[in-house]
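Student: Sequence and predicted structure below; questions after.
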Amino acid sequence: MSKVRAPQSVAPDGKIHDRLDYLFTEEGIPVPGDGAELVLVDLGDHTIKYHKMVTPPVQVATRRGDGPRELFEGGEHMAIGDSVTLYFSGSDTGTPAWQVPLNLPNGLALTYGQIVALGGDFYGIPDKPISDGATAAERIARFSAAFNSLATLPASNKEAHEILQVMQVEIDAANQAINDGLPAHEAYDKLGDTLSLKWNVITGGGPTGIPLGRYLKLAAVNWDHFGSWAVLAYKAGHTAALQQAIKAGKSGQRQDLELAYAMNAFADHFLSDLFSGGHMRTPRKQLHDTVTSGFVSSFLSRYMHDEDCKFGLNVNNTQDDNWHAYGDKRYFDTVDVGNRNRVGFIVQSSVDEVFESFLYGTAPTPDEYAANSLLPDLQAVQNHLSTANYSPLFVAQGSTVLRRQNINDLNDRHWTADWWGATTLALLKASYNPNKPIGYLEPPTVSPVLQPNGWQSHTPSPPNWVDGNAVRYAFSYTSGLNESYAGPWSAFVELQGSYFPTLNVPEDPSGKASGRNIFRQFRNTPPTLVGSVARGVTSFIDRQN
């Protein structure tokens, strides 16, 4: 006999509010007779993911004389933003963004990376997505309103600090996983949606997700973060930032250039989203427009989003650059190092255009933005008939969205228009357990072995190759653009008079791998890719400082 569970809340007008998840549980959602109105709430698909690991407010160091800071402590989106260099004059040699407070009109002083992290997910106008603007001018106006919700509202000063303080939980968990030699995404998986509920409260909602705060309202209509819609949102914000940079050049006031950088940081949130596999081909907007319940479409998008983030996608750009892009929760995983480098490069290019507009008083047109040639080719990655990637869960075709016939077979290249949102969601919740895509490489089961007599130097080389430090290694299998996760780490070896070791790196016993990537980790630092070996080679010398 099924248990009876009370709804989460009943409003004064008699409306029953409950979470959509409970529709698919044994208890269900009790509805007291005909005529009752049920309001369903979900947690959206912007929970613990690609861009939520941000440090809390800190005293920003002076530009000179401060020691180095490990970027992994800033998290995903914040690390992307804070890894760039900012310039303020033609003779300026540049300053790391994490050292520069950008002062906003309402008194907030945030780093570039903090604004990247807050933009779009926490601040914006829920009923006015930027990309829904009918013209470029309207999209710029919508972007300005979204940015001003962070930059000009007095209430945002206190609220933003509270949001960033909650994010410290993610930082600590991810840092601990990295230091333990585990993939950072495992820490995010353990956190689940717990922080989302706290952010919902901070932004005006309830502790159970009911009522919706701004955070969850934005998540419910967040196609600004996906595919071509993200391109429109970024270009609107980048255009506004360039216009502000030109004004700053005329005024000569640093605060005006800081505002231009802050606007661009908000826009770069959408730009950096386009390097997350789950944001490239998920038809977020089309699912919302074609599925009866907006919340059902949000859940369906989340399944595809998480699938593409987990397994990643092979992508390319117009410069004939090819790579594999993982997604949310995996920015610091060893498999995503190539994607991590590329998103850092494109965000720096975006920042450089702001400074050049400030310096020279002119701005490129949207067709001339550096991002155009550096972004993944969305048309190519969204081509469901291409065998470059496994089969997408959903495919947009005009006003119709097709679904993969076998939800659990990533290699099933058959799609159907004969499906319903609610029944598909029930099927996913009950039995979703996808197989591995073709070309998937299982990680090694062994670690590299350090040769006792293979040390190449007996001269310390600061800052890492010094007595008292310790080092360990792991490796992954590679085959073209495909790469496995790293296998187990070797034990830490204490450094004492010997440095730069020689490793024995076993080959793939299955014969699928054509090479191996070698990763090094010094004690209390994040892992680093230090080299590769091809098939047939089992010896590797670590020569990197």
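Tutor: Sure thing, it's come through. Numbering: from 1, shown residues only.
Student: CA atoms for contacts and neighbours, from now on please.
Tutor: Noted.
Student: What ranges does the stretch 401-545 of the chain have for its strands?
Tutor: 415-416, 449-450, 470-479, 482-483, 493-494, 502-504, 515-522, 528-534, 539-541 (DSSP state E, counting those that start in this stretch).
Student: can you put those in TSV and add distance to residue 86 and mean neighbour count?
Tutor: Shown next, in TSV, are the strands of the stretch 401-545 of the chain (distance: least, C-alpha to C-alpha, whole Å; neighbours: other C-alpha atoms under 10 Å):
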stretch	distance to residue 86	mean neighbour count
strand 415-416	47	16
strand 449-450	41	20
strand 470-479	33	24
strand 482-483	34	20
strand 493-494	38	15
strand 502-504	39	19
strand 515-522	29	22
strand 528-534	25	16
strand 539-541	36	16
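Student: so what's the closest residue to residue 486 other than its chain neighbours up against?
Tutor: Among residues not flanking residue 486 along the chain, residue 476 sits closest, at 4.3 Å (C-alpha to C-alpha, 6 or more residues apart in numbering). Going by C-alpha atoms under 8 Å, 6 or more residues apart in numbering, residue 476 touches 443, 444, 483, 484, 485, 486, 487, 516, 517, 518.
Student: what does residue 311 give?
Tutor: With C-alpha under 8 Å, 6+ apart, residue 311 has these contacts: 326, 437.
Student: okay, pairing it with this:
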Amino acid sequence: MESAEHAWIGDQLTLSLEDGKHKAAGFGLHIRLGDSFTYGPTITYGQGIALGGDFYGVVDQPICTAEDPQGVFREGWFQLETPFIPHERSRILGIMEVEIKLVMAAFNAGQDPSKVYEEIGDRYSIDWAFETVFRYPRLSLKNFDHFGANAVKAYSIGHGIALDEARLAANEPKGSVLRRARLERAYAMNAFADHFLTDLFSTGHLRVPRVELYDTINDKIVAGNLARTMHNEDSKYGLRVRSKQGEEWFAYGDKRLLDKVSADNRQHVTAAAQTSADEVWTAFNGGPVSEYAALKLIPDFDYLIRNPPQDFRPLFKLNDPSSKLPLRRKELHDRTGQNYVDSWNPRQTLSDLAKGAPILYQPVRCLDLESGKFLGWMSVSSSADPYLAIVPNESAAHPCVWYFHGEDLYLRKATSGGDRYLGLSYGGSAGWGLWAGQSDPLIINKDMTISLAGDPKRLLCVDRWNSGNWGGAWTDGKPNRFVIQIDLPLPVRIP
């Protein structure tokens, strides 16, 4: 996830101390031990999550592959606690605060912060590279600790160290400065570890074969960029995930945590981070912490790989023991493609990916504008005059694409026997224009709702038929109609 997203998660938590519970947002945690509360710097829990792993760690030595993983985690923590370059940490956080303000301004205004990230680009990454003497980009070359099972290991190592620190705090004299400061330090250490935990709620970190791409491709820059491309694809379009407790939800990845479509994922990641922090307090009070409960709440990436229910197939996968190089999706830009190749050129693949995708039809998620809740997938009714239907299963969705005809914009659905276009059908319903022949130009509003170009006040909304199925209509003043927000990339005009 992005720095502002990591920080947001930490800010939602509540931390238990001996004088009561404290909101983590704005609450400074001591990271060095001293004989006075005025000694040494502090960071918030959210800042700790954002800094851990991305900005502080051992270059060329991930925690997950180290002979001494505890030692590597502690060395990364020591860099954060006592930076070699004076004021480095505060300068990193200063740049981060600019990002946070931009992102939160959009979030608080009801806009999707992913649009802000599109405008930001790599602006702050360049600044952070210079502030860290290029440690920041060098850490990303072997960022194995942030993906899949390796993230679980990195989190587990750091979480265990934080729990040990909490137990040491409990052994300090009651009422002493050292007892309080050490407990705060344990929370800050745990925040560092929570970076790897929270990364597992980003869909771009669940099924990328990060280590295998690195190990089998000679040019490590190419390997990293291929991993990043798959990471970005899974992050942008999302995946349906399931926890080991059986809970299912639709999640997205980096840059999309604070988008409206990610309300469910925000609840899940916040619950996991709170569970992790609560175990620090449990350890301080002498309670048993034999199993790390937060790991039961993460998306089950093993299940995701073994039982791919996704229409979106991974760009790379590992299911052919005869090939050391991960299999590559044959059609690079078709995320629904079922075919894979075991012989491919990494440089050529990266070049082909950079050329961009052709226009592709893709399933469309429908959301309730007011609440952001997932309503279903855009589909078609079984009636003679096919109306828009909203179905619960992605397998029944009818893929769509934006289509320009002159200056007019249409929503086109892939249909056997010819494409169909969304428009105003009989009785105000939204239809696909088979018998009635409707195909109305549309307007995409800033909040990703759709209006009829000929009557912009009429918005695409939910309608309920007598049979009990959900369908689509155009608003006409009738009550109890929920305006639909759609999740489909904005159109690009093709000359």
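Tutor: Perfect, I can see it now. Worth saying up front: this structure is predicted, and the values here are computed from it rather than measured.
Student: And the TM-score, once the two are fitted together?
Tutor: Once superposed, the chains reach a TM-score of 0.73 (TM-score structural alignment, normalised by the length of the second structure), with 391 aligned residues with a C-alpha RMSD of 3.1 Å.
Student: Let's have the strands of the stretch 401-545 of the first structure in TSV, adding distance to residue 119 of the first structure.
Tutor: Putting the strands of the stretch 401-545 of the first structure into TSV (distance: least, C-alpha to C-alpha, whole Å) gives the following:
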stretch	distance to residue 119 of the first structure
strand 415-416	35
strand 449-450	45
strand 470-479	35
strand 482-483	32
strand 493-494	42
strand 502-504	44
strand 515-522	32
strand 528-534	29
strand 539-541	43
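Student: neighbours of the aligned partner of residue 332 of the second structure in the first structure, just the number please.
Tutor: With TM-score structural alignment as the criterion, residue 332 of the second structure lines up with residue 407 in the first structure. Residue 407 of the first structure has 22 neighbouring residues, counting by other C-alpha atoms under 10 Å.
Student: Let me see the contact set for residue 407 of the first structure.
Tutor: Applying C-alpha under 8 Å, 6+ apart to residue 407 of the first structure gives the contacts 393, 428, 432, 434.
Student: now the last one, nearest residue through space, not along the chain?
Tutor: If the residues on either side of it in the chain are set aside, residue 434 of the first structure comes closest to residue 408, at 4.0 Å by C-alpha to C-alpha, 6+ apart.
Student: which residues does the one you found contact?
Tutor: 432, 433, 434, 435.
Student: likewise residue 63 of the second structure?
Tutor: 69, 70, 72, 73, 145, 153, 154.
Student: about what we covered before: who wins on neighbours among the contacts of residue 407 of the first structure?
Tutor: residue 393 (28 neighbours).
Student: mind listing the helices for the stretch 1-150 of the second structure?
Tutor: With DSSP state H, counting those that start in this stretch as the criterion, the stretch 1-150 of the second structure has helices at 3-11, 45-51, 69-81, 88-108, 113-120, 123-131, 135-141, 148-170.
Student: Now render the ones you listed as CSV, adding distance to residue 287 of the second structure and mean neighbour count.
Tutor: Output for these, formatted as CSV (distance: least, C-alpha to C-alpha, whole Å; neighbours: other C-alpha under 10 Å):
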stretch, distance to residue 287 of the second structure, mean neighbour count
helix 3-11, 23, 24
helix 45-51, 22, 29
helix 69-81, 22, 19
helix 88-108, 34, 17
helix 113-120, 40, 16
helix 123-131, 40, 15
helix 135-141, 36, 18
helix 148-170, 10, 23
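Student: Please identify which of these is closest to residue 243 of the second structure.
Tutor: Closest of the helices of the stretch 1-150 of the second structure to residue 243 of the second structure is helix 148-170, at 13.4 Å (criterion: C-alpha to C-alpha).
Student: how about residue 299 of the second structure, what's its match in the first structure?
Tutor: So residue 299 of the second structure corresponds to residue 376, using TM-score structural alignment.
Student: where's residue 239 of the first structure relative to residue 266 of the first structure, distance?
Tutor: 12 Å (C-alpha to C-alpha, to the nearest Å).
Student: wait, I meant residue 227 of the first structure
Tutor: Taking C-alpha to C-alpha, one finds residue 227 of the first structure at 17 Å from residue 266 of the first structure.
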